[in-house]
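Asker: Build me a model:
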Amino acid sequence: MKHLIHTLNKAFDHRVRLGVMAVLLATDAVSFNDLKEVLGLTDGNLASHVAALEKAGYVLISKQFIGKKPNTTYTATAEGRAAFQQHLEVLEKLLRPD
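Answerer: Model prediction:
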């Protein structure tokens, strides 16, 4: 039998990705600037971690213009929500073994 630690999702190993998903699960959508501010990240750091989550199919990136200003918005996909919820459940089992 596989030990619980090996069932954690590697996509959420990094604290930034864990934070991104936590914020996205708490809200429907969040802008780049709001997410950057909440997590205290640089533009490049946030962009690279969100790109990794997008590649995994966990985050949807929407780009549009509001007036003449670009606006990037992130939402968690259904797959991302399910994967993150499963990740949290494994963490809870590790914290509270029965």
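
Asker: use CA for all of it now, contacts and neighbours both
Answerer: Noted.

Asker: element containing the residue positioned nearest the centre of the chain, please.
Answerer: Closest to where the C-alpha atoms of the chain average out (C-alpha atoms, centre = their mean) is residue 21, at 2.5 Å. Using DSSP states H and E, residue 21 maps to helix 15-26.

Asker: buried sites along that helix?
Answerer: 16, 17, 18, 20, 21, 22, 23, 24, 25 (16 or more other C-alpha atoms under 10 Å).

Asker: Stretch 72-90 now?
Answerer: By 16+ other C-alpha under 10 Å, the buried positions in stretch 72-90 come out as 73, 74, 75, 76, 77, 80, 81, 83, 84, 87, 88, 90.

Asker: To check against the first, give me the structure of this:
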Amino acid sequence: MSNISALNKAFESRVRLGIMSILLVNEWVDYKEIKASLDLTDGNLASHITGLEKFGYIEVRKRFIGKKTNTSYQITALGKQAFNKHINALEKLINNL
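Answerer: Predicted coordinates:
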């Protein structure tokens, strides 16, 4: 029996997988850093960030550094739990093929 039903639809996109992977291993990550790491456009990144934020999987921090705005992101405890559950379900699915 497959574990496909255990996969989280919020992480079906490769972009969201990338964002969550980056945030899982880093404390806070700047918008520009995520954009460059995943080679994304502003619009593409913004839409996926918004989706993850709506689920409560990431936290957004906006602040000023000097006179420039800085937006950074951090995975939440809920996001970490959901992402780990998704990855574990993927592993089980692969191992059972």
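
Asker: sorry, back to before: the helix holding residue 21 of structure 1 packs against which elements?
Answerer: helix 32-39, helix 43-55, strand 69-76 (3 or more C-alpha pairs under 8 Å, 6 or more residues apart in numbering; DSSP states H and E).

Asker: thinking again about what came up before, sort out which one of the buried residues of stretch 72-90 of structure 1 lies nearest residue 5 of structure 1 for me.
Answerer: Nearest to residue 5 of structure 1, judged by C-alpha to C-alpha, of those is residue 90 at 7.8 Å.

Asker: Give me the distance from the helix or strand containing the closest one to the chain's centre.
Answerer: Assigned by DSSP H and E, residue 90 of structure 1 belongs to helix 78-95. The chain centroid and the centroid of helix 78-95 of structure 1 are separated by 12 Å, computed with C-alpha atoms, centre = their mean, to the nearest Å.

Asker: What distance do you get for residue 59 of structure 1 to residue 86 of structure 1?
Answerer: To residue 86 of structure 1, residue 59 of structure 1 is 16 Å away according to C-alpha to C-alpha, to the nearest Å.

Asker: do residue 72 of structure 1 as well
Answerer: In terms of C-alpha to C-alpha, residue 72 of structure 1 sits 27 Å off from residue 86 of structure 1.

Asker: Likewise for residue 65 of structure 1?
Answerer: Counting by C-alpha to C-alpha, the gap from residue 65 of structure 1 to residue 86 of structure 1 is 35 Å.

Asker: likewise residue 12 of structure 1?
Answerer: When residue 12 of structure 1 is compared with residue 86 of structure 1 (using C-alpha to C-alpha), they lie 11 Å apart.
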